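Pasted the sequence and its predicted model underneath.
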Amino acid sequence: MVLLVRFGELALKSRFVRRQLRDRLVANIQDLFAAEGVECITEADEARVYVHVDDVAKAHAILGRVFGVVSISPATEVHSDLESLRKAVLSEASRALSPGQSFALRPRRVGTHPFTSQDLARDLGEAVRQAHPDVRVNLTQPDVEIHVEVRRNRGFVFREIWLGPGGLPLGSQGRALAVVRDEAGMVAAWMGMKRGCRIAVATSDGEALVEPLRKWDVRLKVLGLPPDGNLGELVRIARAEAIFLGTR
């Protein structure tokens, strides 16, 4: 199974910066999968990361903790010709539709093809209607949505879109030190991580308080907070460019 991984703010950057951020995102995905002992194969283009996995449920849980991921869809991949797309859509419709239900086709096309997105919607929608005469089309509030994404010579058919955490890839926006004494400090650290900062945590409460953050950063560095609260040496060790205090 292939999971389509979409990234959001990365698309607003220049091509060079976008490639750097995307490569960081891919590296972070690989780190979290390796930490969980789940095998995956990753590839990427200018707009998507493709994660090939055997265990979709575990992969979903992992990708839901990767900053920079906006959404995820488990998809069936086929060639981009109409016949292959038609077969995949009919297979998806057979699994998803029940008599009396309504459906909608949501096509998206990138690149040059001998058909338009409207052509896809008409052709594939009619194929579903002929195969399932007891269902109807409803483009505004369908019971079932079938998405078709064509990217060059690759076609992807899917129904589900799972939300990710968003933000920017961890480690793409410099380093920071987060002082974690309580839940507010942990939230501040998490928010800094979501904005792409590589966070080092300073705490006097040991690993237990910051353990939830390790689910988001397998390379999390934890430093002991000195009794006098002086952060100078910790800033040097962490090479921090900012400090998150998490005060209420």
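In hand now; what should we look at?

contacts and neighbour counts: CA atoms only from here.
OK.

Look up how far R6 lies from the residue nearest in space to the middle of the chain.
Closest residue to the average C-alpha location of the chain: V69 at 2.9 Å, with Cα atoms, centre = their mean. Taking Cα to Cα, to the nearest Å as the measure, V69 falls 6 Å from R6.

So which elements touch the lengthiest strand in the chain?
Using DSSP state E to define each element, the chain has its longest strand at strand 69-79. Contacts defined by 3 or more Cα pairs under 8 Å, 6 or more residues apart in numbering; DSSP states H and E place strand 69-79 against strand 2-7, helix 56-63, helix 82-96, strand 154-158, strand 162-163.

Would you reformat these as JSON lines and include distance to E36 and mean neighbour count?
Listed next are the helices and strands packed on strand 69-79 as JSON lines, based on distance: least, Cα to Cα, whole Å; neighbours: other Cα atoms under 10 Å:
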{"stretch": "strand 2-7", "distance to E36": "17", "mean neighbour count": "22"}
{"stretch": "helix 56-63", "distance to E36": "8", "mean neighbour count": "17"}
{"stretch": "helix 82-96", "distance to E36": "30", "mean neighbour count": "17"}
{"stretch": "strand 154-158", "distance to E36": "26", "mean neighbour count": "21"}
{"stretch": "strand 162-163", "distance to E36": "20", "mean neighbour count": "14"}
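
closest one to R109 among the ones you listed?
strand 154-158 (9.1 Å; Cα to Cα).

just the angle between the longest strand of the chain and helix 56-63, please?
Put simply, strand 69-79 runs at 140 degrees to helix 56-63, going by axes from the mean of the first three to the mean of the last three Cα atoms, to 10 degrees.

Report the buried residues of strand 69-79.
Within strand 69-79, the residues that count as buried by 16 or more other Cα atoms under 10 Å are V69, V70, S71, I72, S73, P74, A75, T76, E77, V78, H79.

Pick out whichever of the residues you listed sits closest to A34.
Nearest member of the buried residues of strand 69-79 to A34, counting by Cα to Cα, is V69, at 17.5 Å.

adding another structure so you can compare the two:
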Amino acid sequence: MKLIVKVFPEITIKSPPVRKKFIRQLGKNIRTVLRELDADIVVGGVWDNLEVETRLTDPKVLQGIRERLSCMPGIANFLQVAEYPLGDLDDVVAKCKLHYADLLPGKMFSVRCKRAGRHNFSSMDVEKYVGSKLRMQCGAAGIELKKPDLVVRMEIRDQRLFVGS
């Protein structure tokens, strides 16, 4: 299981050296708190978020990890994701279908994409393309941007695609 952990906005507005120090400390704190559940947990950091990865599959342990992260200071939110290499937009649709095809029939949904790095498309382009394809291929009731029944979440960072699960 892989989680993307977003830090508090108060951390992101700090100067670069202070921000780096705070994120490094948050990573150490996460490792310390989760080491009891998984001694081999991996916490890696990037500029604006952290990635937490475990190889364990026991649902009780995974729920324990989510519970501990939800009440840690410095964490704004986190998202459980599946990581894939970034292909073309049709490949992005295929990866999203793997995770959301069973949930979409009969529901109003929206697609949210965050993107970092250089690409020949914008986040809005991805949202429109993936949304239209999922609507046609998965039997969704329609697209509702303001109050959807389901939100299809993804993040594109450089040449990696993270699909929320």
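Yes, it's here. The structure presented is a predicted model; accordingly, all values stated were derived computationally and were not measured.

And the TM-score between them?
The TM-score (TM-score structural alignment, normalised by the length of structure 2) is 0.87; 158 aligned residues with a Cα RMSD of 1.7 Å.

equivalent range in structure 2 for the longest strand of structure 1?
Under the alignment (TM-score structural alignment), strand 69-79 of structure 1 falls on residues 75-85 in structure 2.

what residues are up against the counterpart of A96 of structure 1 in structure 2?
Here A96 of structure 1 is matched to L103 in structure 2, going by TM-score structural alignment. For L103 of structure 2, no contacting residues are found, by Cα atoms under 8 Å, 6 or more residues apart in numbering.

What is the longest helix of structure 1 by residue count?
helix 15-36 (DSSP state H).

for that helix, packing partners?
By 3+ Cα pairs under 8 Å, 6+ apart, helix 15-36 of structure 1 packs against strand 41-44, helix 56-63.

What is the burial count for the nearest residue to V163 of structure 2 once chain neighbours are set aside?
Once flanking residues are discounted, V163 of structure 2 sits nearest to M154: 4.4 Å by Cα to Cα, 6 or more residues apart in numbering. M154 of structure 2 has 25 neighbours, counted by other Cα atoms under 10 Å.

Tell me the spacing between M154 of structure 2 and D48 of structure 2.
16 Å.

hang on, the earlier thing: would you list the buried residues of strand 69-79 of structure 1 in CSV and tack on distance to T140 of structure 1?
Converted to CSV, the buried residues of strand 69-79 of structure 1 look like this (distance: Cα to Cα, whole Å):
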residue, distance to T140 of structure 1
V69, 27
V70, 24
S71, 22
I72, 23
S73, 21
P74, 23
A75, 23
T76, 24
E77, 26
V78, 27
H79, 29
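
end to end, how far does stretch 63-76 of structure 1 reach?
Stretch 63-76 of structure 1: ends 18 Å apart by Cα to Cα.

so how far is it off the chain centroid?
2 Å (Cα atoms, centre = their mean, to the nearest Å).

do the same with stretch 10-23 of structure 2
With Cα atoms, centre = their mean as the basis, the mean position of stretch 10-23 of structure 2 lies at 21 Å from the chain mean.

what does stretch 6-16 of structure 1 give?
With Cα atoms, centre = their mean, you get 13 Å for stretch 6-16 of structure 1.

Now it: buried residues?
R6, F7, L10, A11.

Can you give me the distance of the last one to N138 of structure 1?
In this structure, A11 of structure 1 and N138 of structure 1 are 31 Å apart, going by Cα to Cα.

Quick check, D143 of structure 1 in contact with Q101.
Yes - because the distance of 6.0 Å satisfies Cα atoms under 8 Å, D143 of structure 1 is recorded as touching Q101.

what residues are shared contacts of the two?
What both D143 of structure 1 and Q101 touch, as defined by Cα under 8 Å, 6+ apart, is an empty set.

Quick one: neighbours of the aligned partner of V152 of structure 2 in structure 1, just the number.
Alignment note (TM-score structural alignment): V152 of structure 2 maps to I146 of structure 1. By the criterion of other Cα under 10 Å, I146 of structure 1 has 21 neighbours.

average offset between the helix or strand encompassing I146 of structure 1 and structure 2?
Per DSSP states H and E, I146 of structure 1 falls inside strand 144-151. On superposition with structure 2, the mean distance recorded for strand 144-151 of structure 1 (mean Cα distance after the TM-score superposition for structure 1) is 0.9 Å.

elements contacting that strand?
helix 82-96, strand 102-110, strand 154-158.

redo that, cut-off 6 Å
strand 102-110, strand 154-158 (3 or more Cα pairs under 6 Å, 6 or more residues apart in numbering; DSSP states H and E).

Of these, which is nearest R129 of structure 1?
Checked against Cα to Cα, the stretch from those lying closest is strand 102-110, at 9.5 Å.

okay, the helix or strand following that closest one sits on what stretch of structure 2?
Downstream of strand 102-110 of structure 1, the first helix or strand assigned by DSSP H and E is helix 117-131. Alignment of helix 117-131 of structure 1 against structure 2: residues 123-137, by TM-score structural alignment.

got the contact list for the matching stretch?
Contact partners of stretch 123-137 of structure 2, identified using Cα atoms under 6 Å, 6 or more residues apart in numbering, comprise V93, V111, C113, R115.
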